[in-house]
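**Student:** Test case, fold it:
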Amino acid sequence: MSTRGTDAATSSRPDELSIEETPIPGLLVLHLPLHRDNRGWFKENWQRAKMVALGLPDFAPVQNNMSFNASAGATRGFHAEPWDKLVSVACGRILGAWVDLREGDSFGRVVTVEMGPQTAVFVPRGVGNGYQALEDGTTYTYLVNEHWSPAAKSSYTFANLADPEIGVDWPIPLARAERSEADLHHPLLAEVTPFKPARTVVLGASGQLGQSLEALLATTTGNAEFLGRDTIDLTRPETIDGYDWDGVDTLINAAAFTAVDAAEAPENRATAWAVNVTAVRHLVEVARRHRITLVHISSDYVFDGTREVHTEDEEFSPMGVYGTTKAAADELVSSWDRHYILRTSWVVGHGHNFVATMAELASRGISPTVVDDQFGRLTFSDDIAAAISHLLATGAPFGSYNISSEGPTVSWYDIATRVFELTGAAGSVCPVSTAQYLAQQAGHGAPGRPVAPRPTHSTLDLTRITQTGFQPADGDQRLKAYLATL
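**Tutor:** A predicted model of the protein is given here:
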């Protein structure tokens, strides 16, 4: 598929900046107003605020390159590079041609645009570039968001300018064009190994959320890596800094020190801080350095629970060590623009959790004592994974989002009672206050075991995430489905 555009702006207002999409996903044509007077012209070649507002990715360029072409007919390409670029013309004219060399349905799709100073094109990584100078002394310039290096060039993907399957109608026939020796010998499209998509890295692969993410992303993302402590150990920041983050565009941190009671013990506080705060600082630094979208999981423990319902904008008021570390991590993650924080409560997933424990006690005919003065809603790890996937796939605004099941606020006693009811257990659940429960535990031989303070109210307001088009699942329906898997 080929599209030929011209430098005459297609916008009805050529004196205004405009951006149009093309048949190649992510390849955008920008029409740049030229402000002329008797001396020549002036243009805003890169204007972050205006361009991003119109839909250009905020691609954070770090290097500006220029290509001077002494004679008409100088032709370069096709080179697919491991970075994004914004190409424009300083003087003269070119034919720009792009072929999608990325793995996927759009592989081989072609777009051509004749360009002068009034046009620019945003080229996402993995799309092959080809350019032919149409006038002597043509200079074009491009901003890129990675520094060039010989090592980076080794990850280019190439295709042949003369490939009839690509089918670019070069204004100056290639037989009369000036090309490099390397460009003459690039492979035909049929021989090209497609450019791999950017990688998604998930930390905490063996945890409840990590397992849910692996089950989901393995079918929806062709280039996801799920890492455990053997690769990245959050107690050892050097394993974060030493990992190869090139080619990663999304990092999901599903790892944390989540033993809220153990975090209160003096011997564990440093470890909780190392995993939940110090490691997160290193992850934020990595994300900023490589422009990676960082997804981080937060907790209702960042609040003291005095409000019955918590919004994303509530000020932090943690009561214990775990809550303090999670609040500190949220502040760190928020310092990087490209972040999603998903705040959860009462997580249930694969492995040890409250619901699984109650189901086991019910099966053994044991009647547990459960607190009835802590209130909230369950959050199933599969739903957290689905929410993450939704935010990333839809390009929802960066920021913090609450996620839990939908439905009425309940107590832990209510949930335990419902588990016994749904499993047909013969026993029953005994309600008790938090203070009474702690007194009972102390009386059963564990007077010195630290216990973290719990928020009384953990219900999360779900308005913000539903406004993105995500529909949280009904809590009772999810509970039934989960129990059926045990």
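
**Student:** CA only for contacts and neighbour counts going forward, please
**Tutor:** Will do.

**Student:** Surely Ile240 and Leu283 touch.
**Tutor:** Yes: under the criterion of Cα atoms under 8 Å, Ile240 lies in contact with Leu283, with a separation of 7.1 Å.

**Student:** Would you check how far apart Ala175 and Gly128 are?
**Tutor:** Applying Cα to Cα, to the nearest Å, the value for Ala175 to Gly128 is 21 Å.

**Student:** swap in Pro447?
**Tutor:** 67 Å.

**Student:** Please generate a structure for the following sequence too, so the two can be compared:
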Amino acid sequence: MAAPSIHPTDIPGLLVVDLPVHADDRGWFKENWQREAMTALGLPDFGPVQQNVAFNAEAGVTRGIHAEPWDKFVSVATGRVFGAWVDLREGESHGRVVTLEMGPERAVFVPRGVGNAYQTLMPGTVYGYLVNDRWTPDAKDRSTFVQLGDPALGIDWPIPLTEAILSDADTSHPPLARSRPVRRRHALVLGAGGQLGRALRAAIPDALALTREEADLARPETLEGIEWRDVGAIINAAAYTAVDLAETPEGRRAAWATNVTGVGHLVEIARRHRLPLVHVSSDYVFDGTATEHGEDEPFSPLGVYGQTKAAGDAVVATWEKHYVVRTSWVVGDGRNFVATMATLADRGVSPAVIDDRFGRLTFTEDLAAGILHLLDSGAAYGTYHLTNSGPVQSWADIAADVFELRGRPRTDVARVSTEEYHAGRAMAPRPVHSTLSLAKIEATGYEIAPASARLRARMS
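**Tutor:** Have a look, this model is predicted:
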């Protein structure tokens, strides 16, 4: 059986689908919707949940222009229509118009925010559409409507609107100049109060950014008030990160509640609303035996924190539209190793720093930019490792770099082993090698700044 073909239009995201129609002396047959074939060709996997069918008794029935808060896949079962679409989303393509004639051999994918209208060209025309959300009483309040005959649109209706059959509602819609543009869906950032969360807020100024006080993964009920229909992607920068406290009975429960159970609730929300989910993870999912960790390395966490992060990664991977972004040694706006070393250097203190654990720093501005790159570039879903680039260093090497940049001798940093540093302290086990392979994310076209350059800029 021949496959459909998909063609872009002048409206971003509006796609025309040519459908093979197989006819014989009995009539004809077509596959109107075939998920695997169509998504393989580039149609969004929009997850329809409802099918609606409109029978139009006469030629000249004209319906629209409506932009409801859902995606549509529109097609004709019998008869022919003149279709018109207007981009009503805010942005540079606002007001752009596409028109074409449709019969059973053609369908159109209409993204959320694009106004849809049609005029029947034959009596007895049957027009159908799949949608990925159910109608609710507030749907009209969340929709945008435009006047069918607005001269600004320049739609050349085959049957003049003065001779067409229209509803009272469709004759009363405002012109484009007075219509309400559809807001683009925004990213939702969870954990907006942390180092990465603050960097994401700076990188995505229009994001809905929620702190733990506003949305706590350990309390799923705090997620219920979010208007998920207006969210375009979820970025989970929230986590229980108290590595040492996680080894205590209370900390163990708290770590599992946030990093596993809470993440599981988030995955179900992403699945229900078919939202891409970015989940930030950690090098602690590995035991550090390998000198460099690839994305496909099996989990081997040493402590409770690492165990919960590994379990969270596994839960996130059950949703196909996911990015697990593993990172290490994060440096941002807040308390972190680099800030602590800079303070000690400025105060004249000479610290003892571990010299037998190895990795690379990750500056939050580059981590945030990498997350946006994955979302915006259309990179394949899956797991990606992301730190800054450059040579692998020990913690003591980095401390010495900070001291040197602060005008102190490198030798003012004493070097000790992990065993010496941990002696007499209740500390969780940590991986010896935290270095993450960057090859996969670099292959997507993301250029990662060297850690040394970012450190130098931070200390200047």
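
**Student:** out of Pro447 and Gly128 of the first structure, which sits in the more crowded spot?
**Tutor:** Gly128 (26 against 12; other Cα atoms under 10 Å).

**Student:** what's the closest non-adjacent residue to that one?
**Tutor:** Spatial nearest neighbour of Gly128 of the first structure, chain neighbours left out: Ala80 (3.8 Å); criterion: Cα to Cα, 6 or more residues apart in numbering.

**Student:** Give me the distance between the counterpart of that neighbour in the second structure and Phe358 of the second structure.
**Tutor:** Counting by TM-score structural alignment, Ala80 of the first structure corresponds to Ala67 in the second structure. Ala67 of the second structure sits 54 Å away from Phe358 of the second structure, going by Cα to Cα.

**Student:** neighbour count winner among those two?
**Tutor:** Counted by other Cα under 10 Å, Ala67 of the second structure and Phe358 do not tie: Ala67 has more neighbours, with 29 against 21.

**Student:** how about the more buried one, what does it touch?
**Tutor:** 88, 112-116, 143-145 (Cα atoms under 8 Å, 6 or more residues apart in numbering).

**Student:** ok, how many other residues are close to the residue mapped onto Asp169 of the first structure from the second structure?
**Tutor:** Superposed on the second structure with TM-score structural alignment, Asp169 of the first structure falls opposite Asp156. Residues lying near Asp156 of the second structure (other Cα under 10 Å) number 13.

**Student:** and Asp156 of the second structure, helix, strand or coil?
**Tutor:** Of the three states, Asp156 of the second structure takes coil under DSSP: H, G, I helix; E, B strand; the rest coil.

**Student:** what do you get for the one 5 residues further on?
**Tutor:** On the three-state scheme (three-state DSSP), Leu161 of the second structure is labelled coil.

**Student:** Quickly note the distance from the closest residue to it other than its chain neighbours to Glu101 of the second structure.
**Tutor:** Sequence neighbours aside, Gly149 is the residue nearest to Leu161 of the second structure in space, at 7.2 Å (criterion: Cα to Cα, 6+ apart). Gly149 of the second structure sits 18 Å away from Glu101 of the second structure, going by Cα to Cα.

**Student:** mind listing what the counterpart of Trp412 of the first structure in the second structure touches?
**Tutor:** Per TM-score structural alignment, the equivalent position to Trp412 of the first structure in the second structure is Trp395. Residues in contact with Trp395 of the second structure (Cα under 8 Å, 6+ apart) are 353-358.

**Student:** Greatest separation within these: which pair is it?
**Tutor:** Val353 and Phe358 (12.2 Å; Cα to Cα).

**Student:** list the buried ones in stretch 212-227 of the first structure?
**Tutor:** 212-214, 217, 224-227 (16 or more other Cα atoms under 10 Å).

**Student:** right, I mislabeled it, should have said stretch 116-132 of the second structure
**Tutor:** Here stretch 116-132 of the second structure shows 116-123, 125-132 as buried, counting by 16+ other Cα under 10 Å.

**Student:** that older thread, a markdown table please, covering the contacts of Ala67 of the second structure and showing distance to Lys321 of the second structure.
**Tutor:** Formatted as a markdown table, the contacts of Ala67 of the second structure follow (distance: Cα to Cα, whole Å):
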| residue | distance to Lys321 of the second structure |
| --- | --- |
| Leu88 | 26 |
| Arg112 | 18 |
| Gly113 | 22 |
| Val114 | 23 |
| Gly115 | 26 |
| Asn116 | 27 |
| Ser143 | 26 |
| Thr144 | 28 |
| Phe145 | 31 |
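
**Student:** top of these by neighbour count?
**Tutor:** Val114 (30 neighbours).

**Student:** And the residue nearest to Gly128 of the first structure, how far from Ser400 of the first structure?
**Tutor:** Taken as Cα to Cα, the span from Ala80 of the first structure to Ser400 of the first structure is 35 Å.

**Student:** ok, now Asp233 of the first structure?
**Tutor:** With Cα to Cα as the criterion, Asp233 of the first structure and Ser400 of the first structure are 26 Å apart.

**Student:** And these two? Which one has more around it.
**Tutor:** A direct count of neighbours by other Cα under 10 Å for Asp233 of the first structure and Ser400 places Ser400 higher, at 23 against 18.

**Student:** Aligned counterpart of the more buried one in the second structure, please.
**Tutor:** So Ser400 of the first structure corresponds to Thr383, using TM-score structural alignment.

**Student:** for its match, helix, strand, or coil?
**Tutor:** strand.

**Student:** so which strand or helix has the closest residue to it other than its chain neighbours?
**Tutor:** Leaving aside its sequence neighbours, Thr383 of the second structure sits nearest to Val324 (Cα to Cα, 6+ apart; 4.5 Å). Secondary structure assignment for Val324 of the second structure, by DSSP states H and E: strand 322-327.

**Student:** Name the residues that touch stretch 356-375 of the second structure?
**Tutor:** 195-196, 199-200, 203, 278, 323, 325, 327-332, 386-395, 416-418, 431-436, 446, 448-449, 451, 454.

**Student:** now those residues: which count as buried?
**Tutor:** Buried among those (16+ other Cα under 10 Å): 195-196, 199-200, 278, 323, 325, 327-332, 386-389, 392-395, 418, 431-436, 448, 451, 454.

**Student:** Please flag which of the residues you listed sit within strands.
**Tutor:** 278, 323, 325, 327, 330-331, 393-394 (DSSP state E).

**Student:** Can you find the partner of Ala256 of the first structure in the second structure?
**Tutor:** Using TM-score structural alignment, Ala256 of the first structure sits opposite Ala239 in the second structure.

**Student:** sorry, back to before: if we go to the first structure, which of the contacts of Ala67 of the second structure are intact?
**Tutor:** Using both residues aligned by TM-score structural alignment, their matches' Cα atoms under 8 Å, the first structure keeps these contacts from these: 88, 112-116, 143-145.
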